[in-house]
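**Q** no sequence on hand, only this structure:
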């Protein structure tokens, strides 16, 4: 079990310790925490609940120490960022078995830098390159001439098609498929209707460093060139990324989002859950798209949008209020029309 002094923890998260310097051994939710764990709050709404907690130490925004005279406090500028750093301090991991299992199948001309953990039932095709400290869990398929950067972890039943390049320090969760063909067909006219003719794909997928991809997400390879996922981007479970999409660095894509072929997301873009992005759309740097929105065309830099089709979020909010009142407005209009006639 990891233990750390609150003074040392405060330094790690660039916070200010107010109160006694305890040794703590974990972080927990307010109602579940023990005396030896730290809890966190980010608003006044949770002060009373935190005051009653067994935890001796509270992580909170600057100026909140006055509410916790009987506890030690670490004040920070950004609670969420500090909390994320604390979870890294206390994270628990099962040490992998640093060996290449004899039950793994490895074809010719595969380069594996030691140490690596390659579990049973992994299949690696010819010409692949696996850098040091990569972990491949059971059922992972690595296609020919693919490259996986150091310290990357790939969980069970991930499929990596040939010629895929994955950077270092990535996390790829179970069931992800990278490099499958995009959805491309031409319709050849016939006597009745048409016949779908497959457009074959010749490109690949390139994933930058420190990317995390959630379970059962799919990323299609390009027709020509590359489908690109930029450095530090975080992708939730069940996201679909089409062929030739280019995603910049430090994007956040929430579950059930679907991005059509050849769309471009610049750096620091955030998409809420169930967002649809039409093919060839462009979302500029720092833009944010609310959940269940539909993006077509171009979203300007730093813009916050919502709705289908996506419009400025402040306009959309007003429109939603008006929409809810339409039945009442309609009744008034009908009364006015009758009175005029």
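**A** Perfect, I can see it now. Note that the coordinates shown come from a computational prediction; the quantities given were computed from them, not determined experimentally.
**Q** can we go C-alpha only for contacts and neighbour counts from here?
**A** OK.
**Q** residues contacting residue 137?
**A** Residues near residue 137 by C-alpha atoms under 8 Å, 6 or more residues apart in numbering: 117, 118, 119, 120, 122, 154, 155, 156, 157.
**Q** hang on, the first one packs against residue 136?
**A** Yes - using C-alpha atoms under 8 Å, residue 117 is in contact with residue 136, at 6.2 Å.
**Q** which of the contacts of residue 137 tops the neighbour count?
**A** Using other C-alpha atoms under 10 Å as the neighbour criterion, residue 118 leads those with 29 neighbours.
**Q** am I right that that residue is in contact with residue 100?
**A** Yes - at 4.7 Å, residue 118 counts as touching residue 100 under the criterion of C-alpha under 8 Å.
**Q** neighbours around residue 314, how many?
**A** Residue 314 - counted by other C-alpha under 10 Å - has 11 other residues nearby.
**Q** so residue 52 versus residue 59, what's the distance?
**A** From residue 52 across to residue 59, the span is 15 Å (C-alpha to C-alpha, to the nearest Å).
**Q** compare the two (neighbour count), which wins?
**A** residue 59 (27 against 10).
**Q** identify the residues contacting the more buried one.
**A** Shown in contact with residue 59 (C-alpha under 8 Å, 6+ apart): 38, 39, 40, 41, 73, 74, 75, 76, 79, 83.
**Q** and it, helix, strand or coil?
**A** Put simply, residue 59 is strand when judged by DSSP: H, G, I helix; E, B strand; the rest coil.
**Q** please compare the first structure with the one that follows:
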């Protein structure tokens, strides 16, 4: 369990707790065992009000502590401790990390295969059936769960969390505090082929992919996402990038710091995406284009040309009754004849 005082320390890494000085020593020692919603939290849990839509649940909440903005402070029940912040959702995000169960550190499972030339720093954990290749470097306090494969000359930073069945190909570089979830592929061969005169009879000629994948610090990549190695130059993921499950990032793509990418997005080769972009689910982005900083792409948008001005962009049609959609589709085709 953690105390209110520990929770405040965690929250204040990103924002102040505005009423901290008003809390008594006894309140600061209050112990918390988890997080719950306003309606379901018990007297050992923290909760939060991020959306005024749920304000009706606040006065009757049984939570031990509630994260709220100043206007709603007086509606926190007397049995709860109000922690006043500017952004309760951000405070919840910070505090939630304290309740994740600790994992053992510094253990190398006897079934793991670790090359004699690999450099393993202190407190690194390597799970069952992992394979660590020649001249790999792994930074302090990093953790690999079962069946992780790290190929020769790859470099892993400090405090990485690499979940089961992740593959990191040769020469790739992973920064500090990176989280790679189950089944992620880093540095697989990019999709590069040259056609022969007649591919139906003589096939395609594979282009050797000679670049690397370079991933910055504080990056999170979701389950079964693939980041392909560059053909000549590197594929680069900047700092503080968050990527959802089932995303395809092709060779030579460059993604700027602080960008967020939702599930099932596909980014074709050699595209450059700027900083702080937000890319919705199932977005398709053409190759060899540039998207500037601070662009938002709504779900299922298809981007075929460069975007040079920050803002929000959408394409496609929303769901409607089939009969109406068919009439709209006919009219859309007719527009092409004008």
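**A** Happy to help now that I have it. Keep in mind that what you see is a predicted model, and the values were worked out from it rather than measured.
**Q** switch the contacts of residue 137 of structure 1 over to a markdown table; also include distance to residue 333 of structure 1.
**A** Below are the contacts of residue 137 of structure 1 laid out as a markdown table (distance: C-alpha to C-alpha, whole Å):
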| residue | distance to residue 333 of structure 1 |
| --- | --- |
| 117 | 71 |
| 118 | 71 |
| 119 | 70 |
| 120 | 71 |
| 122 | 68 |
| 154 | 61 |
| 155 | 60 |
| 156 | 61 |
| 157 | 60 |
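**Q** wait, which of those is closest to residue 26 of structure 1?
**A** residue 155 (25.7 Å; C-alpha to C-alpha).
**Q** measure the closest residue to residue 87 of structure 2 other than its chain neighbours to residue 135 of structure 2 for me?
**A** Distance criterion C-alpha to C-alpha, 6 or more residues apart in numbering; nearest residue to residue 87 of structure 2, sequence neighbours excluded, is residue 69 at 6.9 Å. The gap separating residue 69 of structure 2 from residue 135 of structure 2 is 51 Å, by C-alpha to C-alpha.
**Q** before we move on, back to that, which of the contacts of residue 59 of structure 1 lies closest to residue 214 of structure 1?
**A** Among these, residue 83 lies closest to residue 214 of structure 1 (C-alpha to C-alpha), at 21.0 Å.
**Q** the closest one -> structure 2?
**A** Aligned counterpart of residue 83 of structure 1 in structure 2: residue 92 (TM-score structural alignment).
**Q** same question for residue 150 of structure 1.
**A** Alignment note: residue 150 of structure 1 maps to residue 158 in structure 2; criterion TM-score structural alignment.
**Q** same thing with residue 187 of structure 1?
**A** Under the alignment by TM-score structural alignment, residue 187 of structure 1 pairs with residue 195 in structure 2.
**Q** with residue 109 of structure 1 instead?
**A** Counting by TM-score structural alignment, residue 109 of structure 1 corresponds to residue 117 in structure 2.
**Q** which residue in structure 1 aligns with residue 46 of structure 2?
**A** Alignment note (TM-score structural alignment): residue 46 of structure 2 maps to residue 38 of structure 1.
**Q** what sits against that match?
**A** Taking C-alpha under 8 Å, 6+ apart, one finds 24, 26, 27, 28, 55, 56, 57, 58, 59 in contact with residue 38 of structure 1.
**Q** which members of the residues you listed are classed as buried?
**A** With burial judged by 16 or more other C-alpha atoms under 10 Å, the buried subset of the contacts of residue 38 of structure 1 is 24, 26, 27, 55, 56, 57, 58, 59.
**Q** how many residues are close by the match of residue 109 of structure 1?
**A** Number of residues near residue 117 of structure 2 (other C-alpha under 10 Å) recorded here: 14.
**Q** quick one: contacts for the nearest residue to it once chain neighbours are set aside?
**A** Spatial nearest neighbour of residue 117 of structure 2, excluding adjacent residues (C-alpha to C-alpha, 6+ apart): residue 135 at 4.9 Å. Contact analysis of residue 135 of structure 2 by C-alpha under 8 Å, 6+ apart lists 115, 117, 118, 119, 152, 153, 154.
**Q** ok, now with 7 Å
**A** Taking C-alpha atoms under 7 Å, 6 or more residues apart in numbering as the criterion, residue 135 of structure 2 is in contact with 117, 118, 119, 152, 153.
**Q** how close does the first one get to residue 132 of structure 2?
**A** Pointing back at residue 117 of structure 2 there. Using C-alpha to C-alpha, residue 117 of structure 2 is found at 10 Å from residue 132 of structure 2.
**Q** now the last one
**A** The span separating residue 153 of structure 2 from residue 132 of structure 2 equals 10 Å under the rule C-alpha to C-alpha.
**Q** higher neighbour count, these two?
**A** Using other C-alpha under 10 Å, the more surrounded residue of residue 153 of structure 2 and residue 132 is residue 132, with 27 against 19.
**Q** can you find the partner of the more buried one in structure 1?
**A** Aligned counterpart of residue 132 of structure 2 in structure 1: residue 124 (TM-score structural alignment).
**Q** its match reaches residue 143, doesn't it?
**A** Yes - using C-alpha atoms under 7 Å as the test, residue 124 of structure 1 is close enough to residue 143 to be in contact (6.3 Å).
**Q** quick revisit: show me the contacts of residue 137 of structure 1 that map onto strands.
**A** In strands, defined here by DSSP state E, the members of the contacts of residue 137 of structure 1 are 117, 118, 154.
**Q** list the contacts for the second one?
**A** Under the criterion of C-alpha under 7 Å, 6+ apart, the contact partners of residue 118 of structure 1 comprise 99, 100, 101, 135, 136, 137.
**Q** next, count neighbours for the fourth one.
**A** Spelled out, it's residue 135 of structure 1. 26.
**Q** that one -> structure 2?
**A** Residue pairing (TM-score structural alignment): residue 135 of structure 1 is matched to residue 143 of structure 2.
**Q** again with the first one
**A** Matched to structure 2 by TM-score structural alignment, residue 99 of structure 1 sits across from residue 107.
**Q** now its match: how far from residue 301 of structure 2?
**A** Residue 107 of structure 2 is 45 Å from residue 301 of structure 2, by C-alpha to C-alpha.
**Q** got the contact list for stretch 212-221 of structure 2?
**A** Stretch 212-221 of structure 2 is contacted from outside by 171-181, 186-187, 229-230, 234-244, using C-alpha under 7 Å, 6+ apart.
**Q** go with 6 Å
**A** Stretch 212-221 of structure 2 has contacts (C-alpha atoms under 6 Å, 6 or more residues apart in numbering) with 172-180, 187, 229-230, 234-243.
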